[in-house]
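[1] dropping the sequence and predicted coords here.
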Amino acid sequence: MFTDRKEAGDQLADKLLGYKGQDVVVMAIPRGGLPLGEIIAKTLEAPLEVALSKKIGHPFNKEYAIGAVSLKSRVLSDNIDVENSYIEEETIRIRKKLEKHHNMFYTNREPSSLEGRTVIIVDDGIATGNTILATVELVGHQQPKAIIVAIPVAPSSAIRKLKHHPNVDEVVCLEVPYDFRAVGQYYQHFPQVSDAKAIKTMQQTAKEKQ
């Protein structure tokens, strides 16, 4: 159990101290991952980025990922029996949302290059793992040196999925409850992170790196 996202971020940062001094980029899943990402980025003296990617859900089960989309690329699962028109429509819809997020979070700069760098993907917890796996897929296409997934809490099924993914080099998870139900269960204080708070976090972090 964590008091709040700050406590979870502090504990994760301690676990990741071995990466301090390396060529690292911290990539937070918006919006809940940003408070943790901010702490980890400061601790490791690394840039903080926002994961501008989303999964494409199956038309009959949105939680089941059949691919992932970023602003510039797309990956699809093998042997998916889904109409191409659905995939194209979802890609357009998702990219409109991502464009909005890009304009919100990156007002004065472009995202950092990930090529040849260690990327630490951070969220405040995962349930199925599908959202973070979408990010892993797309980060992998940018040829990083390594991909680390860091989360405070997740079910064992999601941890297994991550550890077996060929692009994931390490998974750092503080708690793996046997009776996992929802991420919010493991925080005493778990408010939604507003767009305004998320934007402020990115702006402050950018100023500190200048």
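    Cool, got the structure.
[2] can we go C-alpha only for contacts and neighbour counts from here?
    Fine.
[3] for the helix or strand hosting Val171, packing partners?
    Element membership for Val171 (DSSP states H and E) is strand 170-175. Using 3 or more CA pairs under 8 Å, 6 or more residues apart in numbering; DSSP states H and E, the elements in contact with strand 170-175 are helix 5-15, strand 146-153, helix 156-164.
[4] take a look at this one as well, against the first:
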Amino acid sequence: MATNITWHAANLTRAERTTLRNQRGLTIWLTGLSASGKSTIAVALEQHLLHLGLSAYRLDGDNVRFGLNSDLGFSETDRNENIRRIAHVAKLFADSTAIAITSFISPYKKDRETARKLHEEGEEGGLPFVECWVDIPVEEAEKRDPKGLYKKARQGIIKDFTGITAPYEVPDNAEIHLRTDQLSVEKSVVKIMGYLQEKGLVTIPAAAK
């Protein structure tokens, strides 16, 4: 922990940014097993929001694990640090008034709760944090297995694989619950958007209606 740093208070408040951008920032946190459909839903949701004229950005393994977190493995300690960093980056996007969409297994409750608290605590009243559990039976996820990861885990080639040799702690009170063995990608996006609009977290620009 660095000790020679000092917080510099910004002159521009979040409320001003929200008014000027005409958009409220928030984080949508997709969590679930590998092959549950998280990334596919995140891509579709990001595209939908952008087409509506809203600012949104997706954070997932492709743009985080190969860059910011390329120094981390998949041990429990590294997973904890991976989620801690992602939570801070997502909060920065949300603070800028963008809609941050994270798509990570994030298997441990304590890490997801840490991410939530990071968003909800703050000088300006916190930022909305929407946990979305992308739920699928592990047997169905294994059938999909697009990258062959479950097969490698069963063979012992991949260690600490969530759902096989490492735990996944299911959310207790996720704001949104998607059963992706029963819902299509399109219907999953509709359900997420329905929640966001019902809670007043997203306002569709008039030009997009």
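    It's in. What you see is a predicted model; the values in this text were computed from it and never measured.
[5] tm score of chain vs chain?
    Scored by TM-score structural alignment, normalised by the length of structure 2, the superposition of the two chains gives a TM-score of 0.32; 115 aligned residues with a CA RMSD of 5.6 Å.
[6] report the inter-axis angle for the strand holding Val171 of structure 1 versus strand 146-153.
    Taking axes from the mean of the first three to the mean of the last three CA atoms, to 10 degrees, one finds that strand 170-175 of structure 1 is oriented at 10 degrees with respect to strand 146-153.
[7] which outside residues touch strand 170-175 of structure 1?
    If you take CA atoms under 8 Å, 6 or more residues apart in numbering as the criterion, strand 170-175 of structure 1 is touched by 11-12, 15, 147-154, 159, 162-163.
[8] what about 7 Å?
    For strand 170-175 of structure 1, the surrounding residues in contact (CA atoms under 7 Å, 6 or more residues apart in numbering) are Ile147, Ile148, Val149, Ala150, Ile151, Pro152, Val153, Ala154, Lys163.
[9] my guess is the fifth one meets Val122, correct?
    Yes: look at Ile151 of structure 1 against Val122 with CA atoms under 7 Å: they come within range, at 5.9 Å.
[10] who's more crowded, these two?
    Val122 (31 against 23; other CA atoms under 10 Å).
[11] surely that one is in contact with Ile148?
    No: if you go by CA under 7 Å, Val122 of structure 1 and Ile148 don't touch, sitting 8.6 Å apart.
[12] please identify which of the contacts of strand 170-175 of structure 1 is nearest to Leu133 of structure 1.
    Val149 (9.5 Å; CA to CA).
[13] give the buried residues for the longest helix seen in structure 2.
    The longest helix of structure 2 (DSSP state H) is helix 76-95. By neighbour count on 16 or more other CA atoms under 10 Å, the buried set for helix 76-95 of structure 2 is 79-84, 86-87, 89-95.
[14] for burial, what's the neighbour tally of Glu198 of structure 2?
    The number of residues packed near Glu198 of structure 2 is 11, by other CA under 10 Å.
[15] now swap in Ile120 of structure 1 and tell me
    So Ile120 of structure 1, with other CA under 10 Å, has 25 neighbours.
[16] and Glu131 of structure 2, by the same measure?
    So Glu131 of structure 2, with other CA under 10 Å, has 22 neighbours.
[17] with Leu50 of structure 2 instead?
    14.
[18] list the contacts for the residue nearest to it when sequence neighbours are not counted?
    Once flanking residues are discounted, Leu50 of structure 2 sits nearest to Ala56: 6.4 Å by CA to CA, 6 or more residues apart in numbering. By CA under 7 Å, 6+ apart, Ala56 of structure 2 lies in contact with Glu46, Leu49, Leu50, Ala98, Ile99, Ala100.
[19] let's see that with 10 Å instead.
    Taking CA atoms under 10 Å, 6 or more residues apart in numbering, we find Ala56 of structure 2 in contact with 25-27, 45-50, 93-94, 97-101.
[20] buried sites along the top helix by length along structure 1?
    When structure 1 is parsed with DSSP H, its longest helix is helix 84-105. Within helix 84-105 of structure 1, the residues scored as buried using 16+ other CA under 10 Å are Ile87, Glu90, Thr91, Ile94, Arg95, Leu98, His101, His102, Phe105.
[21] most widely separated two among the residues you listed?
    Ile87 and Phe105 (26.3 Å).
[22] any idea which of the helices and strands packed on strand 170-175 of structure 1 gets closest to Ala134 of structure 1?
    Comparing those against Ala134 of structure 1 with CA to CA, the closest turns out to be helix 156-164 (10.9 Å).
[23] could you say which helix or strand holds Ala37 of structure 1?
    Just to correct that, residue 37 of structure 1 is Gly rather than Ala. Element membership for Gly37 of structure 1 (DSSP H and E) is helix 34-44.
[24] shared neighbours of Val122 and Ile148 of structure 1, anything?
    Common neighbours of Val122 of structure 1 and Ile148, counting by CA under 10 Å, 6+ apart, are Val26, Met27, Val172.
[25] wait, isn't the first one in contact with Leu44?
    The reference is to Val26 of structure 1. Yes: Val26 of structure 1 is within contact range of Leu44, at 8.9 Å (criterion: CA atoms under 10 Å).
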